[in-house]
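Visitor: predicted model and sequence below, questions to follow.
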Amino acid sequence: MAMAHPPSSHAVSKARQVVDIVLDEKSVARRSPEVEHERAVALFDLLEENDFALVGGEAGPYKLHVGIFEQRLVFSVHSADDRKLRDVILSLTPFRKIVKDYFLICGSYYAAIKKLGPAQIEALDMGRRGLHNEGSELLRERLTGKIDLDLDTARRLFTLICALHIKA
């Protein structure tokens, strides 16, 4: 029996990739310049490298619209030609405490950069990264069976959720 050649890695990556992302500007909370910078970096990094696929759905590349509607987090997934493929809607409730704690520690971290020594800054940064990982894992868990994504993609999406979450 002849085996088919697997698709090229470029084809696989495009089939599991977000190539455009739009944040609902009505949902975006205005934050400090540091948090706005993190949001911009997360958007850039997400588009540069991500692993994202609809479970049981059409392959990508995908366009992703992220927003908050009626206290729900909405991932509206579209095809590259802008056909709506699926809306994935999650309750914000499980994210509220992590996001609140994340913003508190981020505030402390940014203040520490201006006036504390390296040991204190490093300790706050470790706490910040720990909460970020916790939020990213929660996002992956909540998307199980709907969207398959790797940890780095979840981390970048969690950063964007933080930009949306608090205002809602």
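Guide: Sure, I can see it.

Visitor: from here on, contacts and neighbour counts on C-alpha atoms
Guide: Noted.

Visitor: wait, a strand at Phe75?
Guide: Yes. The assignment for Phe75 is a strand, going by DSSP: H, G, I helix; E, B strand; the rest coil.

Visitor: my guess is it meets Asp87, correct?
Guide: Yes. Look at Phe75 against Asp87 with CA atoms under 8 Å: they come within range, at 5.7 Å.

Visitor: more neighbours, those two?
Guide: When neighbours are counted by other CA atoms under 10 Å, Phe75 and Asp87 differ, and Phe75 comes out ahead with 18 against 15.

Visitor: quick one: the helices in the protein?
Guide: 9-15, 33-48, 93-115, 118-143, 151-165 (DSSP state H).

Visitor: counting contacts, what elements does the third one pack onto?
Guide: If you count contacts as 3 or more CA pairs under 8 Å, 6 or more residues apart in numbering; DSSP states H and E, helix 93-115 packs onto helix 118-143, helix 151-165.

Visitor: again with the fourth one
Guide: Helix 118-143 sits against helix 93-115, helix 151-165, with contacts defined as 3+ CA pairs under 8 Å, 6+ apart.

Visitor: pasting the second one now:
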Amino acid sequence: MADAGAFRLSEVTLDESIGRSTPDVEHERAVAIFDLIEENSFEPVGHGGGPYKLQLSLVDSKLVFTITLEDDAAVATHILSLTPFRRIVKDYFMICESYYEAIRSSTPSQIEAIDMGRRGIHNEGSQTLMDRLNGKITIDFDTARRLFTLVCVLHWRG
């Protein structure tokens, strides 16, 4: 059995063909990738261990997880329908826009209330991602949260 440190991501990339987005979205992307690399739990079911590299992309309105080892040897590719995420992502985008507007002009209590709602929707998306990856990739909730942020960034660009 491989050690627990082998079940982690060492690199995460997003499909760059989609292009760049707003500075706020790009900041979210950079922070999510940094945090994800720093601390994650990522175990492709049935694989002996990494560390792993992950490329996230959108192909034909589907989310594609391409997993390789650090030497680029293929591990697995998982394709998920985005349908279960559509409402959550839409709600998340709307509340993020409200949040970014609020931090420029609202009171701290208003910002905190919007941020609580934002975190709640983010948690819902993270749990949905964990559920959709069940039986394919085992991840913890913090890893799911960071990956959901990246799913949103991809979707926002796409």
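Guide: Everything's here; your move. Note that the coordinates shown come from a computational prediction; the quantities given were computed from them, not determined experimentally.

Visitor: what would you report as the TM-score here?
Guide: Laid over one another, the chains give 0.95 as their TM-score (TM-score structural alignment, normalised by the length of structure 2), with 158 aligned residues with a CA RMSD of 1.4 Å.

Visitor: hang on, the earlier thing: among the helices and strands packed on helix 118-143 of structure 1, which comes closest to Glu25 of structure 1?
Guide: helix 151-165 (8.6 Å; CA to CA).

Visitor: now do the closest one: everything it contacts.
Guide: Applying CA atoms under 8 Å, 6 or more residues apart in numbering, the contact partners of helix 151-165 of structure 1 are 27-31, 35-36, 38-39, 42-43, 45-46, 49-52, 67-68, 92, 96, 99, 132-133, 135-137, 139-140.

Visitor: ok, now how distant is Leu154 of structure 2 from Gly49 of structure 2?
Guide: Shown here: Leu154 of structure 2 relative to Gly49 of structure 2, a distance of 27 Å by CA to CA, to the nearest Å.

Visitor: neighbour-wise, which of the two wins?
Guide: Leu154 (23 against 20).

Visitor: now which residue in structure 1 aligns to that one?
Guide: The alignment partner of Leu154 of structure 2 in structure 1, by TM-score structural alignment, is Leu164.

Visitor: again, but for Val45 of structure 2
Guide: In structure 1, Val45 of structure 2 lands on Val55 (TM-score structural alignment).

Visitor: my guess is that match contacts Leu143. True?
Guide: No. Using CA under 8 Å, Val55 of structure 1 is not in contact with Leu143; the gap is 9.5 Å.

Visitor: these two: which is more packed in?
Guide: Leu143 (18 against 14).

Visitor: tell me the counterpart of the more buried one in structure 2.
Guide: Using TM-score structural alignment, Leu143 of structure 1 sits opposite Leu133 in structure 2.

Visitor: write the PyMOL selection for whichever of the contacts of helix 151-165 of structure 1 are buried.
Guide: In PyMOL, this line selects whichever of the contacts of helix 151-165 of structure 1 come out buried by 16 or more other CA atoms under 10 Å:
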select buried, resi 27+28+35+38+39+42+43+46+50+51+52+67+68+92+99+132+133+135+136+137+139+140
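
Visitor: could you measure from the residue of structure 2 positioned farthest from its centre over to Gly120 of structure 2?
Guide: Distance from the C-alpha centroid of structure 2 peaks at Thr107, with 29.5 Å (CA atoms, centre = their mean). According to CA to CA, Thr107 of structure 2 stands 20 Å off from Gly120 of structure 2.

Visitor: lovely, talk soon.
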